[in-house]
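Asker: next one to model:
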Amino acid sequence: MKAHVDQSGCISCALCVDTCPEIFHFNKEAKAEAVDKKIPSDAMDLAEKARDGCPVSVISIQ
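Answerer: Next comes the predicted model:
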């Protein structure tokens, strides 16, 4: 599974970056983005926590 951030709705709150830095980081425009790799099993709980905590619900995991 991979994470995706709809950057058009990202408010740069840093919740995902702080919660799961292995998967999420800020790009040059200060919008969150997910690394383009499969989420490791040991990071899945934190990635899901970031998705569920996103205040604008722009993170998906598929």
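Asker: going forward, measure contacts between C-alpha atoms and count neighbours the same way
Answerer: Will do.
Asker: tell me which other helices or strands the lengthiest helix in the chain touches.
Answerer: As assigned by DSSP state H, the longest helix anywhere in the chain is helix 44-53. When contacts are defined as 3 or more CA pairs under 8 Å, 6 or more residues apart in numbering; DSSP states H and E, helix 44-53 packs onto helix 15-19, strand 59-61.
Asker: please give me the structure for this one as well, since I'd like to look at both together:
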Amino acid sequence: MKVKVIKDDCISCGLCVNEVPAVFDWDDDDKAVAITDDVPDKLESEAQDAMDGCPTDAIIEA
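Answerer: Predicted coordinates:
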């Protein structure tokens, strides 16, 4: 599974960064960014929850 954050849609709510810090972090503009090319198998469920919970649907499967 690969994920991507659409920077223009991110409102910096922090849900994904707080829920899955091994996959998401902040960039220099305080927007979320996926920090790994492939989500580790053991974190796919959490990454999916972050995608589903994103209030602006800024996280997509890449």
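Asker: list the contacts for Ala14 of the first structure?
Answerer: With contact taken as CA atoms under 8 Å, 6 or more residues apart in numbering, Ala14 of the first structure is in contact with Ala32.
Asker: that one and Ser8 of the first structure: what is the separation?
Answerer: 15 Å (CA to CA, to the nearest Å).
Asker: coming back round to it: out of the helices and strands packed on helix 44-53 of the first structure, nearest to Ala3 of the first structure?
Answerer: Of all those, it is strand 59-61 that lies closest to Ala3 of the first structure, at 4.3 Å by CA to CA.
Asker: what packs against that closest one?
Answerer: On a contact count with 3+ CA pairs under 8 Å, 6+ apart, strand 59-61 of the first structure meets strand 3-5, helix 44-53.
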